[in-house]
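Chemist: give me a model of this one.
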Amino acid sequence: MKNVVIGLLGNVKDSRGKGKKRWEQWRPTLGVCQQPDLAISRFELLYHPGDSRLANNVAADIQTISPQTEVRLMPLDLSDPWDFQQVYGCLLDFAENYAFAPEQERYLLHITTGTHVAQICWFLLCEANYIPASLLQSSPDRAQDNPAGKVDVIDLDLSKYDALSSRFQRRHLEGTAFLKSGIATRNHQFNSLIQEIEQVAIRSRAPLLLTGPTGAGKSQLAANVYQLKKRRGSVRGDFVAVNCATLRGDSAMSALFGHQKGAYTGALQARKGLLAKADQGLLFLDEIGELGLDEQAMLLHAIEEKQFYPVGSDNPVSSDFQLIAGTNQDLQAQVQAGAFREDLLARINLWHYPLPGLKDRREDLEPNLDFELAKATEELGYKVGFNQQARKAYLDFALAADALWLGNFRDLNASVQRMATLAEGGRITLDIVQKERQRLGRYWQRDIDPELPLLSEVLSEGQLAEIDLFDQHQLRQVIAVCRQSRNLSEAGRQLFNRSREKKKSSNDSHRLRQYLAKFALSFDDING
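Modeler: Presented below is the predicted three-dimensional model:
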């Protein structure tokens, strides 16, 4: 395995000695490359732009004494090497943008050079696994009078550093903000859930189970978890996502596990399968409750043994994947109904996170609205936003108790897309908002009571915009009864069938006529 050293240029220690005398002095960066028992394949040398001349001289000297070592000079955008926040942020940017390959290279983090602030930051980044490396400490060898000095490799035993690491808050913000796509969510329960998912994603390879209604963000969260794991070096393969509801019959086995050529009629070529494609990566099985029992049994074997048999093959295929499962169903109820394997549920249920829908996170609606506007701006190539009156009208509607958000964040995404498309010059006006409110209202009505008539059949858009959702549901039922009745009296008798028995004299047609008049409707309007 190749040794790769990462370190800061020491603008004092690395500049000792002039001319030939420099070879008689201990210079820590150069000394690392002079160790007889430590072959360095590559040296990532970070330096302040003001020290570029020294950096080039040190790189040239390394080439002289260790020609097999590739030196990469990396300038840092750092103005104050003693500013903790600035140094940490600068080194974190380096770590997050570096393509670590721990399966191919051994990383050694040289902590001798740089300010004390930099050394602390190196430690924190290494302890938090932003940098998958061992610490490398170099020092002068005065007893041997050896200008190469000596080095010690330190593998972090975190139990010894609890007292130190507890003084510094780990940078959860980067991870949790990343998992939330940078959205400044305000719901405390959701934020706590995401914070724990970040911890588990970094530290564990065990399956995660994400539950919640359609549109709650399970797919996006799974994709973000993969990106976080990849940045931390815990996955190296691809992100493979599949909606299990699309897998049906014989094709389900083939899609998941692959097949051999000739395994069944029509199998003209061998197929790799999704589990094999996810090797060393992350597999997201959305709507896992839709899998058949046979596929569930094969999946359980693949999770536990990290191998499976393609359809028609006697030779096992190995795949070491990490799994995230998603569902909007109650898997425990499916177990009781015999539709889901209890042993599979036990295996994927170690880390179970129920994601709340949008209606249960109304305080997060406004930051998500801003996120969707930013996405629309990026997609359309120009700024998209509300005028002040339109924004207030939209938020008043969106945050109202009767706003159902049945499709959750998918509804919000679609809503912003429609308004952004209709906005001239990217300016969403009050008129556009009013039309969108009506459109969403009609959509939610149809989804809740698909068999009932739509109010838009008898009311104008302006009238519909003034009616509460509660009244909309009630009025749709009344219209349905009126259309099934021969006259106003018959409809009234059905609608007031209990209260009319308590009255000495009932005038059901009059009561119904008054109710319809509240909405400027008559029996003839409904049946005309």
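Chemist: going by C-alpha atoms from here, please, whenever you check contacts or count neighbours.
Modeler: Noted.
Chemist: check the offset of stretch 300-319 from the chain's centre.
Modeler: 29 Å (Cα atoms, centre = their mean, to the nearest Å).
Chemist: contacts for it, please.
Modeler: 253-254, 257-260, 262-264, 273, 275-276, 278-280, 298, 320-321, 343-344, 347 (Cα atoms under 8 Å, 6 or more residues apart in numbering).
Chemist: list the buried ones in that stretch?
Modeler: 300, 302-303, 306-311, 317, 319 (16 or more other Cα atoms under 10 Å).
Chemist: tell me which of those residues fall in helices.
Modeler: Among these, the members falling in helices (DSSP state H) are 300, 302-303.
Chemist: in CSV: those residues, plus distance to residue 196.
Modeler: Listed next are those as CSV, based on distance: Cα to Cα, whole Å:
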residue, distance to residue 196
300, 25
302, 26
303, 23
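Chemist: residue 476: which of those is nearest?
Modeler: Proximity of those to residue 476 was ranked by Cα to Cα; the top entry is residue 300 with 48.0 Å.
Chemist: can you point out the buried residues in the helix or strand hosting residue 433?
Modeler: Using DSSP states H and E, residue 433 sits in helix 430-448. The neighbour-count check on helix 430-448 (16+ other Cα under 10 Å) flags 430, 432-434, 436-438, 440-445 as buried.
Chemist: one more, so I can put them side by side:
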Amino acid sequence: MRNVVIGFLGTQLDMGKKRRWKPTPSLVAHDHFDVHRLELLYDLKFNRLAHQVKREVEELSPETEVLLQQMDLDDPWDFQEVYGKLFDFARGYGFDEDREQYHVHLTTGTHVAQICWFLLTESRHIPARLIQTGPPGPNEDIPKFDIIDLDLSRYNALQQRFDQLSREYSDQLKNGIETRNPQYNALIDRIELIASNSDEPILLLGESGTGKTQLAERIYTLKLDRRRVKGRLVHVNCATLNGPDALATLFGQRRSYLGQAGTERTGLLREADGGVLFLDEIDELGWNEQSVLLHAIETGRFYPLGSDHEITCRFQIIAGANRDLHTLAAAGQFRPDLLARLNMWRFTLPALRSRREDIEANLKFELSRSERALGTQVGFNADAHEAYLKFATNPATQWPGNFRDFSGSIKRLYTLAPRGRITRTMVEEEIANLRSSWAAATSDTDFTSVHHVLGDAALDIDPFDLVQLARVIHTCQNTPNLSAAGRELFAMSRQKRKTQNDADRLRKYLQKFGLDWETVTSSRGGQD
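Modeler: From the prediction side, this is the model:
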């Protein structure tokens, strides 16, 4: 392979006959590195020096071909000009990597040129390695010569440090909880990558209680650590922005608004300048507010109420929603153009019932958090721990409130624990309490879902069957597929059967009422 070196003429270091060391001629002074061709970039103002250096190189190494490439620069410190001309040079060069190895000489040229060389080689617009040369040290005759290889995959120690840092950021997003659910871990890894490298909006979807608010806060902390933001996190609950004050709360208000003295308000968007605006429950935001918000996100500008002057501020967006925004947009309840702007990076957080393998790790986390809050140490008795985990991980346990239910349950056990121990009796009482509260909360809404699916035909169903069918529909609408719904509904009886075709059992049950999976789930709420 022939070695080709590309570099700028050193308008200072390559000048003068009595200089002990000149970077460009020194390239051919190394026995271990033969330069077959030297492409020397120079400005016409230094034409004489370029030809002088060419002769010096040819005298030192007659086998080196020196090609002078004229590149005139109005301002060698103008990044746009230097990068643009080097980029054009690279595109028109015609690299032949099968026959030649390319190197870029970093020592000559301005610091701006060195940065441009690095960017072009790192992006492979120039398929080259970098060469750094230097004068010989005291009592040395050979100039310094180093090849910088930008292929980080060859540097195992560096790669391991990058991988470790990435894992630390992912752990930070998981709040240090050792989760095992593959779907959730893959989601967190992707969020870590996006949050570290993109300033575009992030949309967090999922049922209430799946942890959208906590994740948004940790994404902000990650962005702060990665220096992608400098400002604060401003949390906006869009469900509370109702009535005439909604626009003023978001965008601010002048004291003289509506022709009367009032309170001047900064507005939440201005408070988020340079930071992150977290729009929680954005599916509850009014139509007018959506319109003004879209303009502010796209342009970074908006008018406070009563002001004739636009405010300019820049912020990053994280939005959270419990309901399917595409369904709302189709129904005319959410602006499609705002959805398109927010939908750049979209993540749906799985429900707790879909992450049962993570329940034990979250149990440890909730205990530790309660200990820090109350200042006392509490633990489970062995039989109590086993009983609680058996209940919590059972497919029949739906956790309708997700982590809100789970966290509240642990706090109650922790607070009521006598002498710092959670007993089996306490666990059984807590389980009964959860089941009772869930039954009370879902009874009315479940019967409504039966009527929604069957219409007037629901009036002909016996009350006994109505209760059972309501539970089946509720389970189907909150599980990803027919098999998963069957596993939850037949969680106990399936253990006693030799064959466990839960999906077929559920399909036959639905057929009794003239239903199928598609009909039942076509109206599922809050799904993405």
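Chemist: report the TM-score for the pair.
Modeler: With the length set by TM-score structural alignment, normalised by the length of the first structure, the two chains reach a TM-score of 0.56; 319 aligned residues with a Cα RMSD of 3.3 Å.
Chemist: wait, a strand at residue 109 of the first structure?
Modeler: Yes. Per DSSP: H, G, I helix; E, B strand; the rest coil, residue 109 of the first structure lies within a strand segment.
Chemist: that one pairs with which position in the second structure?
Modeler: For residue 109 of the first structure, there is no aligned residue in the second structure (criterion: TM-score structural alignment).
Chemist: residue 109 of the first structure contacts residue 7, doesn't it?
Modeler: Yes. Residue 109 of the first structure is within contact range of residue 7, at 6.0 Å (criterion: Cα atoms under 8 Å).
Chemist: equivalent range in the second structure for the helix holding residue 433 of the first structure?
Modeler: Going by TM-score structural alignment, helix 430-448 of the first structure sits over residues 424-442 in the second structure.
Chemist: how much does that stretch stray from the first structure?
Modeler: Mean deviation of stretch 424-442 of the second structure relative to the first structure after superposition (mean Cα distance after the TM-score superposition for the first structure): 0.7 Å.
Chemist: contact partners of that stretch?
Modeler: 381, 383-385, 387-388, 391, 400, 409, 413, 417.
Chemist: again, only this time at 6 Å
Modeler: Stretch 424-442 of the second structure is contacted by residues residue 384 when judged by Cα atoms under 6 Å, 6 or more residues apart in numbering.
Chemist: burial count for the residue nearest to residue 280 of the first structure when sequence neighbours are not counted?
Modeler: Nearest residue to residue 280 of the first structure, sequence neighbours excluded (Cα to Cα, 6 or more residues apart in numbering): residue 237, at 4.5 Å. For residue 237 of the first structure, the neighbour count with other Cα atoms under 10 Å is 18.
Chemist: what residue of the second structure matches up with residue 237 of the first structure?
Modeler: Checking TM-score structural alignment: residue 237 of the first structure goes with residue 231.
Chemist: distance of that match from residue 358 of the second structure?
Modeler: 33 Å (Cα to Cα, to the nearest Å).
Chemist: check residue 384 of the second structure too.
Modeler: Distance, residue 384 of the second structure to residue 358 of the second structure, by Cα to Cα: 18 Å.
Chemist: with residue 57 of the second structure instead?
Modeler: Distance from residue 57 of the second structure to residue 358 of the second structure, by Cα to Cα: 67 Å.
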